[in-house]
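Trainee: predicted model, plus sequence, below.
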Amino acid sequence: MRIKSIIISLLIPFLFLSCEKSDLKYESQFKDSYDVFQKFKASSNNSYFYIVTGISFFGYSWETKLTVESGKVVKREFYFTAFESVQLPKNGWTSKELDEILKKKGKEFEEQLKKDGITLLEFLRWTEDENNLGKLSAKVGYASQIRTLDEIYRLAETDWIIKRENAKVYFETKNNGMISTAGYVEGNCQDGCFNGVNIKSIQAIR
């Protein structure tokens, strides 16, 4: 009887843990998506690029393309797709759009660009490689942080899609089963309140 009691006492903590509810809002979907990502990572030799999108109600929208080779971010490309409601043309910014933006933003914005040592075109679109990763965003902002998809999934699991009071949590897997949206919005906030990531595309580097 004593041995039986000892065994039961040892099993109780494990039984308790197994009955605990997950902190994840979308636990099953997350696990399925993570499995898909692991297969993608193996088939691509952990070399791929993904595009993160962002938007503001103030007439701004942008994309950040991050290139990963053998599990390491080696390149970050940023570009506005709209700035002050001026849309990026299919063939790139022209003097017409640049003049329109400067007219809307005013002299103070133009002077700040000069102080920062960059042109408007360099503000609207820029690229970092391994030699200067993380150095340009201090001047132009908005770009997605330098992260691999492993880090994206880790943040989703530990922060972005955990259950929260007074917050709406989002999780979607429209990139062939991999994360397309993961994050949350607290309260009734309307602009710039999304904590997480929106991924437009994930593709292996062939």
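Mentor: Right, received. Where do you want to start? Numbering: from 1, shown residues only.
Trainee: use CA for all of it now, contacts and neighbours both
Mentor: Noted.
Trainee: residues near Ala82, how many?
Mentor: By other Cα atoms under 10 Å, 18 other residues sit near Ala82.
Trainee: do the same with Phe83
Mentor: 21.
Trainee: contacts for the strand of greatest length in the chain next, please.
Mentor: Looking across the chain with DSSP state E, the single longest strand is strand 72-83. Residues outside strand 72-83 that contact it (Cα atoms under 8 Å, 6 or more residues apart in numbering) are 59-68, 87-88, 101, 124-130, 133, 143, 146-148.
Trainee: out of those, which are buried?
Mentor: For those, a burial check counting by 16 or more other Cα atoms under 10 Å picks out 60-68, 87-88, 101, 124-128, 143, 146, 148.
Trainee: use this one as the comparison:
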Amino acid sequence: MKKLYLIFVLSVTFVLNSCSLDTMQSKLDVEGEHGYDFRESRAAWKDLKREQGNSYTYTILVQSWTGYGSETTIEVEEGKVKKRYYVAFIISEEDGSRTVTETYEENTKKELGSHASGAPPYTIDHLYTTCLSKYLTVDHETNKIFFDTNDDGVMMLCGYMPVGCQDDCFRGIKISEFNWK
């Protein structure tokens, strides 16, 4: 009897895991304009890090329809975040110019992450993990999912927007600039 029960439990567990794996697989198939889905992009990222070295800069852009915006630039050297720069601004409706409202630089290990505003001081590896765990796994029926890369396959956009939402609804990662050092 115990053997039959164990077989039943294992069978149910396998079926449930298979269904959730199939569901997860379809969520990873979101493909951007540059032709990479999440898995392909992450593989390209790993290859590029080996080829280019693990030192780079990237900028996270946040921008509202109200004119408010900010950019946080993160510098990574040999896989470790070394610096974070932040600038907040308001965009003029008349000419599109920016008026800077706040800035800071964090240049030491002790300073990194000490300011509340701006994107957290994460590596691109961490952003891939966040993309997968927090943004690609939301309900695809009630949210529009976004994922895109640059020409080389490096993730530049990962997030979602609730269906029917009108203003400032995007939740996720928007990298506006990426450069190898």
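Mentor: Yes, it's here. Being a predicted model, the structure only gives us computed values, none of them experimental.
Trainee: report the TM-score for the pair.
Mentor: Here the TM-score for the pair of chains, by TM-score structural alignment, normalised by the length of the second structure, is 0.75; 160 aligned residues with a Cα RMSD of 2.7 Å.
Trainee: re earlier: go through the contacts of strand 72-83 of the first structure and flag which are in helices.
Mentor: If you go by DSSP state H, those have 101, 124 in helices.
Trainee: show the end-to-end separation of stretch 72-86 of the second structure, please.
Mentor: 4 Å (Cα to Cα, to the nearest Å).
Trainee: onto which residues of the first structure does it map?
Mentor: Using TM-score structural alignment, stretch 72-86 of the second structure lines up with residues 64-78 of the first structure.
Trainee: so where do the strands sit in the first structure?
Mentor: Under DSSP E, the first structure gives strands at 48-56, 60-69, 72-83, 86-87, 125-128, 167-172, 181-186, 195-204.
Trainee: can you tell which of these is closest to Phe37 of the first structure?
Mentor: Evaluated with Cα to Cα, the strands of the first structure place strand 195-204 nearest to Phe37 of the first structure, the distance being 10.2 Å.
Trainee: onto which residues of the second structure does the closest one map?
Mentor: So strand 195-204 of the first structure sits over residues 171-180 in the second structure, by TM-score structural alignment.
Trainee: now that stretch on the first structure. Mean distance?
Mentor: In this overlay with the first structure, the average offset of stretch 171-180 of the second structure from its partner residues is 1.3 Å by mean Cα distance after the TM-score superposition for the first structure.
Trainee: can you mark which positions in that stretch are buried?
Mentor: The neighbour-count check on stretch 171-180 of the second structure (16+ other Cα under 10 Å) flags 172-176, 178 as buried.
Trainee: show me how far that stretch is from its chain's centre.
Mentor: In terms of Cα atoms, centre = their mean, to the nearest Å, the centre of stretch 171-180 of the second structure is set 8 Å apart from its chain centre.
Trainee: can you check stretch 151-164 of the second structure too?
Mentor: 7 Å.
Trainee: now do that stretch: distance from first to last residue.
Mentor: End-to-end for stretch 151-164 of the second structure, by Cα to Cα: 30 Å.
Trainee: which other residues reach that stretch?
Mentor: Against stretch 151-164 of the second structure from outside (Cα under 8 Å, 6+ apart): 34, 36, 40-42, 44-45, 128, 131, 135-136, 138, 142-150, 169-176.
Trainee: any of those buried? List them.
Mentor: Buried members of these, counted by 16+ other Cα under 10 Å: 36, 41-42, 44-45, 128, 131, 135-136, 138, 143-150, 170, 172-176.
Trainee: returning to what we had before: let me know the angle separating the longest strand of the first structure from strand 48-56.
Mentor: 30 degrees (axes from the mean of the first three to the mean of the last three Cα atoms, to 10 degrees).
Trainee: okay, the angle between strand 72-83 of the first structure and strand 60-69?
Mentor: Using the same axes, to 10 degrees: strand 72-83 of the first structure against strand 60-69 is 160 degrees.
Trainee: Thr57 of the second structure and Ile124 touch, don't they?
Mentor: No - in this structure, Thr57 of the second structure is not within contact of Ile124 by Cα atoms under 8 Å, at 9.5 Å.
Trainee: perfect, that will be all.
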